[in-house]
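1. Fold the following and give me the result.
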Amino acid sequence: MEQKNSQYVRQFVGYARYDTTEEFEALREVYRVLCPLLNLFYPSTKLIAKHRENATIHKTYDTPQTPFSRVLASPFVSLTAKEQLSALKAGYDPVVLRYNLDTALDKLHHAHSNKTLIEVLYEKE
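-> Here you go, the predicted model:
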């Protein structure tokens, strides 16, 4: 889903400890919505080159594209796989996905803020 741990998941979910069943289910819903949103609709840049000039490191990035666009541009992916991915993307609406993500994040934060110490201790046994 992501290139680095802090790139997207931590940006959306945060660094809190989610250890109850209710939090686990809410986190599962966040990931279910976040995966197609990031891979089909959110563009990202990729590092093309990096060179050092004295003490300065210069990085060159390509133009921002979604992972979906990168797959479609790849000559190594078969035409049938590209058609299946295009059909998959046609079934999603980015506005609805973002609304569902916000709802899932609200449920996650609500579950985290309402848990008690007894729930945490009970879950560990």
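
2. use CA for all of it now, contacts and neighbours both
-> Noted.

3. burial of residue 57, as a residue count?
-> 9 (other Cα atoms under 10 Å).

4. isn't it right next to residue 50, touching?
-> Yes - here residue 57 reaches residue 50: they are 6.8 Å apart, a contact under Cα atoms under 8 Å.

5. how close does the closest residue in space to residue 107 that isn't next to it in sequence sit to residue 106?
-> In space, residue 107 comes closest to residue 26 once its chain neighbours are excluded; the distance is 6.1 Å by Cα to Cα, 6 or more residues apart in numbering. Noted for residue 26: a distance of 9 Å to residue 106, by Cα to Cα, to the nearest Å.

6. this one next, for a side-by-side:
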Amino acid sequence: MEQKNGAVVRRSAFNYRYDTDTELRLLNELWPLVNLRKNLFLPTKKVTGYHLSSKGKTVRSYDDPRTPAQRIKDTGIMLEPQGQHIKDLYASLDLAGLTNRINEIQQRLIRLAAAKTYSQSPHAA
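-> So this is what the prediction gives:
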């Protein structure tokens, strides 16, 4: 789980060092948007078991792709108000607009990191 979350963080915010208030504000704006997209719109497959192929190699079997929100809903443990909140949230979101906003924030973070990197390089003089 931690490895997968680390991959999401690096894919969303890259490998730059962020240490200014502006960058912190942008990161704090970015994470909720990334989490909404990941949990409501990006399906994943989960390993359901292993079996041997005809050649004796161990092969994984997967379930059908579902989003994390669908997986929680399918367990039946959510209360009705929580389920309704998820439905309302899903209906109110625009995936294209959400993705565009994430991309805008990422581009601003890249520009800020590139400016710092360039200003600290020996060729900046």
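
7. Regarding the residue lying closest to residue 86 of the second structure once chain neighbours are set aside, what is its secondary structure?
-> Spatial nearest neighbour of residue 86 of the second structure, chain neighbours left out: residue 69 (7.9 Å); criterion: Cα to Cα, 6+ apart. What DSSP: H, G, I helix; E, B strand; the rest coil gives for residue 69 of the second structure is helix.

8. Tell me which of residue 26 and residue 106 of the first structure has more neighbours.
-> residue 26 (23 against 14).

9. which ones are touching the more buried one?
-> By Cα atoms under 8 Å, 6 or more residues apart in numbering, the residues touching residue 26 of the first structure are 104, 105, 107, 108, 111.

10. give me the number of residues near residue 88 of the first structure?
-> 12.

11. Now it: which helix or strand?
-> helix 79-90 (DSSP states H and E).

12. Going by residue numbers, what spans are helices in the first structure?
-> Using DSSP state H, the helices found in the first structure span residues 9-13, 21-40, 67-73, 79-90, 94-113, 117-124.

13. Out of these, which gets nearest to residue 1 of the first structure?
-> helix 21-40 (6.3 Å; Cα to Cα).

14. For that closest one, give me the average deviation versus the second structure.
-> Mean deviation of helix 21-40 of the first structure from its aligned counterpart in the second structure after superposition (mean Cα distance after the TM-score superposition for the first structure): 1.4 Å.

15. same check, this time on stretch 102-112 of the first structure
-> Counting by mean Cα distance after the TM-score superposition for the first structure, stretch 102-112 of the first structure comes out at 0.7 Å.

16. Reformat the contacts of residue 26 of the first structure as a markdown table; add distance to residue 30 of the first structure and neighbour count.
-> Formatted as a markdown table, those follow (distance: Cα to Cα, whole Å; neighbours: other Cα atoms under 10 Å):
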| residue | distance to residue 30 of the first structure | neighbour count |
| --- | --- | --- |
| 104 | 5 | 22 |
| 105 | 6 | 19 |
| 107 | 9 | 19 |
| 108 | 8 | 22 |
| 111 | 13 | 20 |
